[in-house]
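Novice: Structure for the following, please:
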Amino acid sequence: MDFGIASVAAITVIAYLVGIGCKASGSVKDELIPVICGGVGAVLGIAGLYLMPDFPATDAINALAVGIVSGLAATGVNQIYKQLTKTGE
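Specialist: Below is the predicted model of the structure:
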């Protein structure tokens, strides 16, 4: 049984890179980066439904949800990294 985990990971990585780009540009408020990552994930989730044969959703609503959650996971990955590399203050 294959759950298309690679396609979900790909969405997370792409959303993470978009988030890093937003942060590096300095023109986007930090509070908006999770929203942007979720939006990028949503778009990629819908695209994945139609472009990837092993995508783990069979309809647009589930593809949208998978994409949004995958995009928001990028924010979580960033926070885990920040917490693990944080020095004692």
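Novice: When you work out contacts or count neighbours from here on, use the C-alpha atoms and nothing else.
Specialist: Will do.
Novice: name the element the residue most central in space within the chain belongs to?
Specialist: Geometric centre of the chain, nearest residue: G71, 1.9 Å, by CA atoms, centre = their mean. Per DSSP states H and E: G71 is located in helix 60-85.
Novice: buried ones in that helix?
Specialist: 63-75 (16 or more other CA atoms under 10 Å).
Novice: Same question for stretch 22-41.
Specialist: Counting neighbours by 16+ other CA under 10 Å, one finds that the buried residues in stretch 22-41 are 22, 33-41.
Novice: next one: stretch 7-22
Specialist: 7-8, 11-16, 18-20, 22.
Novice: Tabulate those residues (JSON lines), appending secondary structure and distance to I80.
Specialist: Formatted as JSON lines, the buried residues of stretch 7-22 follow (DSSP: H, G, I helix; E, B strand; the rest coil; distance: CA to CA, whole Å):
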{"residue": "S7", "secondary structure": "helix", "distance to I80": "21"}
{"residue": "V8", "secondary structure": "helix", "distance to I80": "18"}
{"residue": "I11", "secondary structure": "helix", "distance to I80": "18"}
{"residue": "T12", "secondary structure": "helix", "distance to I80": "14"}
{"residue": "V13", "secondary structure": "helix", "distance to I80": "14"}
{"residue": "I14", "secondary structure": "helix", "distance to I80": "17"}
{"residue": "A15", "secondary structure": "helix", "distance to I80": "16"}
{"residue": "Y16", "secondary structure": "helix", "distance to I80": "13"}
{"residue": "V18", "secondary structure": "helix", "distance to I80": "17"}
{"residue": "G19", "secondary structure": "helix", "distance to I80": "15"}
{"residue": "I20", "secondary structure": "helix", "distance to I80": "15"}
{"residue": "C22", "secondary structure": "helix", "distance to I80": "19"}
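Novice: please give me the structure for this one as well, since I'd like to look at both together:
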Amino acid sequence: MDFGIGTVVAITVIVYLIGAGCKAVEGLNNKFIPVICGFSGAVLGVVGMLTMPDFPAKDILNAVAIGIVSGLASTGVNQVGKQLTQ
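Specialist: I've put the predicted structure just below:
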């Protein structure tokens, strides 16, 4: 089974950029950033399923799950980077 890891990494990178943009917004509480990243990943997962033939999910529910996990992985990448530099 071809997992399509490139598309999952692409979602993670795009959502990381969305999260960084949210962090730059004045007045936005940082506790909402993981929720925004998860929701953005879910949307991108569905878009990926509908537009990319090699996307690892073939139904909406799995596409949303893959997107959410990819979106939350971007938050984890950010936290790993912060912990390594402290």
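Novice: on that earlier part again, please dump the buried residues of stretch 7-22 of structure 1 into CSV; it should also carry distance to F55 of structure 1 for every row.
Specialist: Formatted as CSV, the buried residues of stretch 7-22 of structure 1 follow (distance: CA to CA, whole Å):
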residue, distance to F55 of structure 1
S7, 6
V8, 8
I11, 11
T12, 14
V13, 16
I14, 16
A15, 17
Y16, 19
V18, 21
G19, 23
I20, 25
C22, 27
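Novice: Mind telling me the two of the residues you listed farthest from one another?
Specialist: Farthest-apart pair in those is S7 and C22; separation 22.7 Å (CA to CA).
Novice: if we can go back for a sec, could the buried residues of stretch 22-41 of structure 1 be laid out in TSV, adding secondary structure and distance to M1 of structure 1?
Specialist: As requested, the buried residues of stretch 22-41 of structure 1 are arranged in TSV below (three-state DSSP; distance: CA to CA, whole Å):
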residue	secondary structure	distance to M1 of structure 1
C22	helix	37
I33	helix	34
P34	helix	31
V35	helix	32
I36	helix	32
C37	helix	29
G38	helix	27
G39	helix	29
V40	helix	27
G41	helix	24
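Novice: Which of those residues sits closest to T58 of structure 1?
Specialist: Set against T58 of structure 1, the nearest of these by CA to CA is G41 (16.5 Å).
Novice: That closest one touches A9, doesn't it?
Specialist: No. With contacts counted by CA atoms under 8 Å, G41 of structure 1 stays clear of A9, the gap being 10.7 Å.
Novice: Which neighbours do these two have in common?
Specialist: The contact sets of G41 of structure 1 and A9 overlap at S70 (CA atoms under 8 Å, 6 or more residues apart in numbering).
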